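Asker: Sequence first, predicted coordinates after that:
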Amino acid sequence: MYYSDYNRPPEDREPVIETNQFHVYDSEPPKKTKKGGLGKFLAVGLCCAIIGGGVGGGAVWAINRFGGNTATIYEGTRPSAVSLANVDGKTVLSAEEVYASNLESVVGVNGNVTTNVWGQTVKNAVSGSGFVISSNDTASYILTNYHVIDGVTDITVFFADGKSYDATLVGGEEENDIAVLKIDQGNLRPVVLGDSDAINVGEDVYAIGNPLGELTFTFTGGYVSAKDRSVTMSDGTVMNMIQTDTAINSGNSGGPLFDKYGQVVGIVSAKLSSSSSSEASVEGLGFAIPINDVKDMVTSIMENGYVTGKPNVGILMSDVDESAQRYGVPAGSEVLAILDGSCAQTAGLQVGDIITAVGDTTVSSSDALKSAIKDCKAGDSVTFTVYRSGETLTINVVLDEDNQERQDAMNQLSEDYNQQQQQQSQPQQGGNYYYNFPFGNW
């Protein structure tokens, strides 16, 4: 008899076969006689003990359905709170600890932004991010990007706990894209600054910021993709940057970039994105200003309102036009105007001089001239190679300090020069015009 005989009519079933080893019945098997209750109890208890051990302390749910069938669901337990870790520069923190230990130090910077990236009106939209760099009993200082607050009035900063404070601009450095804000609220928790020179390519880094101006206090992570990247900004300024694949978007600017120890190693500043003319999308290319590059500048701004020791020559300058170069005039930076009493005037520079080199560094443009002097300080003596009326000269210049007084004087010199050029651009006898080339002051 086969087991399939149970599904056949009785008259079609095979006869009963009886052996000494086992019995097969031509009808449904008889019910088994219940045996020792204690043994069954012990077996069930053993099974429960095994299941309980496998769950590891989790809860066990038994659901009875359809006359006794049982489905078991296992529910685990875990701690939900993350303790605030001590940022000591020696202990590697988990991503959760980096976020929890630094969240209260990060802010959203509101610069009168009322719409998000989709053009929708939103409450408390932010134009960028920032972080508490220092705090005393009565006030706190916040570091952000210069481009976040450039031209902005009525600056407000928001914290993750919902509190907001009016902020004033202490000072900024546009060329290095940093700005320091001050709020009248003391005893806040500042971040711990790390050593950006010590980070390695491939190391974990994290950012806290406000992407899209609305997704506030978002945490993202990635790797250091490269160090010492020379990145040309939209205004032509060349900056040294940390490259990372950490997700960075509009609204993250000015926020902190943390290393695996929970220390700030960079200021999130830019993201390279695809243009309308590019067929391929660009992802994972974000940049941050190394904190070591601006530490001294930030301290100087907090103490003086500006970066002390920054050099200034006292000239208005412009690139030599390409048409002039066809007639043997060298490429370089042409002196358009000189500030009275400046180091340029003292050294003997003249209007019309073309600066072609600083020391051993060739200068082919005004931006190149700025770059050649970038690492110098006020009081340093530098040698300019100058082309003047067909001759090449060398002039030693002791650099002035670029303080607020000097900036005001240079702005006035620029205004005077512009007015003079506008007057000269009026139609002259014979219908001639003078073309006003773009220039910069320095």
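Answerer: All right, it came through fine.

Asker: use CA for all of it now, contacts and neighbours both
Answerer: Will do.

Asker: got the contact list for the residue nearest to R388 when sequence neighbours are not counted?
Answerer: Leaving aside its chain neighbours, R388 sits nearest to D353 (5.2 Å; criterion: C-alpha to C-alpha, 6 or more residues apart in numbering). Contacts for D353 (C-alpha atoms under 8 Å, 6 or more residues apart in numbering) come out as 334-335, 386-388.

Asker: ok, those vs N187, which is closest?
Answerer: V335 (50.0 Å; C-alpha to C-alpha).

Asker: Let me know the secondary structure of the closest one.
Answerer: strand (DSSP: H, G, I helix; E, B strand; the rest coil).

Asker: From V386, how far off is it?
Answerer: Here V335 is placed at a distance of 10 Å from V386 (C-alpha to C-alpha, to the nearest Å).

Asker: between the two, what contacts are shared?
Answerer: Joint contacts of V335 and V386 (C-alpha under 8 Å, 6+ apart) are 353-355.

Asker: Pasting the second one now:
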Amino acid sequence: MKEFQVKPQTQALTADQATPLRVFWLTTLSMVLILSQTLMAHARGAPETFADLAETISPAVVNITTTTTVAGRTGPQGIVPEGSPFEDFFREFQDRQGPNSDRPRRSSALGSGFVISEDGYIVTNNHVIEGADEIMIEFFEGQELPAQLIGTDPNTDIALLKVEAEAPLKFVSFGDSDLSRVGDWVMAMGNPLGQGFSVSAGIVSARNRALSGTYDDYIQTDAAINRGNSGGPLFNMDGEVIGVNTAILSPNGGSIGIGFSMASNVVTKVVDQLKEFGETRRGWLGVRIQDVTDDVAEALGLEKAAGALVSDVPEGPAKEGGMLAGDVILSFDGVDVIDTRQLVRVVANTQVGKTVRVVVNREGETETLKITLGRREEAEGAVPASMSGEDMEEGPASADIMGLTLQPLSDELRSELELEDSARGLAVMAVDETAEAFEKGLRPGDLITEASQSQVLTIEDLEARVEEAREAGRKSILLLVRRGGDPRFVALSLEASE
């Protein structure tokens, strides 16, 4: 290792020489301090304390106690089969519980919530108050008030309550959850494990998490969230609610640092509709869709795997607007479509009755459709579009193509496969388990109705579509497959047909 020594200057500086040097060092020091402060501001280190924030927003956070009537036990029925040797044992056990054991009981549950307006509207989780006969709100100062249920949305697990107070209530406002970044500080408040008002802090661990719902958009956080925190708020450092604490991932029921809060930009739209209508009113396009995978994109000749592929168009707004199965939705109401999950959320958040522009790719060409949205809640029982087509022509009884043993439909085969009389296409009779088709989920009993977005009624139809795709330089062919009435597109390699 080299050693360096600072040697003193042997020659003294004159006053004229010292002044510019002093100015230089002062200027340099100022620039270093400014740069340091700028970097510190961007780093936004841990706050010295969360106390001021907690003190400000605590009065708007509430504990929720619900009471539910539970039917009494009438005997061991349902616990053990009738005639079981354990029947007498369970009857004796129940008798020891006393003469009142078969009477209805009152069961209580705890949760959290927060006030969003001075006139008493309160947000919580649907699962906190679901089935409750009575809902009691406890405020930070100790006051208790009964609450009225305004409306619920099980899809996002959000409920809106209302209390009548003599004086204006302290409340908190929603923030823009889209502005939150991974690594931002957040604070959770609620009533964990029934211990009363409690605060925990952490960071945003991830965004745009999906758990199991269609409209899921969760913020993941490592702030401690436990049972009883459900329905409580997740705050940013400006005291704005950016999420509603809803779920945790845990092997033991306690917090392990993986909690989920429904993003405020989802919650606010639900709350506005519950407040106005007492129910949700989501936009409905009226299509069945699937993601555009790399092989599907290649089969369709698309530049990239993006958008939503329309697999079926039942009676509804999209069909009235001219949309067809096989269209790829690229843009909806001015928003580029990334995948099916994003499209579902965008459509649901669009006003019912609004006429929107939908840009689709159809057989390599871009088209713009005008579609007036319906209401999803009124269309939950929509029936898939029926099959159409001419009766099949005579041809080979069956054929093996791309690892599939296929056979044109006949009346006998429709009956055997429990298909509607209107069903048309090629039935999958067997699938080679070593073939790509088996890997991609095709099974005996499936029905192939289209190839390369053209209807196939006979073996010759499919063979012609395969040859056309090969001549066009395609590496795969897109099949429309139906199972139990549900359609989906599957791209199979053309090499498997050689």
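Answerer: Now that the structure is in, tell me what you want to look at. Bear in mind the structure is a predicted one, so any value in this text is a computation, not a measurement.

Asker: returning to that earlier point: which one of the contacts of D353 of the first structure is nearest to D402 of the first structure?
Answerer: Lowest distance from D402 of the first structure to these (C-alpha to C-alpha) belongs to V335, with 18.1 Å.

Asker: I figured that closest one was touching I315, is that so?
Answerer: Yes: the pair V335 of the first structure and I315 passes the contact test of C-alpha atoms under 8 Å, sitting 6.5 Å apart.

Asker: secondary structure element for S200 of the second structure?
Answerer: strand 198-209 (DSSP states H and E).

Asker: chain center to that strand, what's the gap?
Answerer: 17 Å (C-alpha atoms, centre = their mean, to the nearest Å).

Asker: which of the residues in it are buried?
Answerer: Of all the residues in strand 198-209 of the second structure, those buried under the rule 16 or more other C-alpha atoms under 10 Å are 199-207.

Asker: Among the residues you listed, pick out the one closest to L447 of the second structure, please.
Answerer: R207 (39.0 Å).

Asker: now the closest one: how far from M40 of the second structure?
Answerer: Counting by C-alpha to C-alpha, the gap from R207 of the second structure to M40 of the second structure is 25 Å.

Asker: now do V123 of the second structure
Answerer: 37 Å.

Asker: any idea which of the contacts of D353 of the first structure is closest to V397 of the first structure?
Answerer: Using C-alpha to C-alpha, those come closest to V397 of the first structure at V386, 11.9 Å.

Asker: Next, the buried residues of stretch 174-186 of the first structure.
Answerer: Here stretch 174-186 of the first structure shows 176-183 as buried, counting by 16+ other C-alpha under 10 Å.

Asker: Is it possible to get a markdown table of those that adds secondary structure?
Answerer: Below are these laid out as a markdown table (three-state DSSP):
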| residue | secondary structure |
| --- | --- |
| N176 | helix |
| D177 | coil |
| I178 | strand |
| A179 | strand |
| V180 | strand |
| L181 | strand |
| K182 | strand |
| I183 | strand |
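
Asker: Export these to JSON lines and append columns for distance to Q263 of the first structure.
Answerer: Output for these, formatted as JSON lines (distance: C-alpha to C-alpha, whole Å):
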{"residue": "N176", "distance to Q263 of the first structure": "21"}
{"residue": "D177", "distance to Q263 of the first structure": "20"}
{"residue": "I178", "distance to Q263 of the first structure": "18"}
{"residue": "A179", "distance to Q263 of the first structure": "20"}
{"residue": "V180", "distance to Q263 of the first structure": "19"}
{"residue": "L181", "distance to Q263 of the first structure": "20"}
{"residue": "K182", "distance to Q263 of the first structure": "22"}
{"residue": "I183", "distance to Q263 of the first structure": "23"}
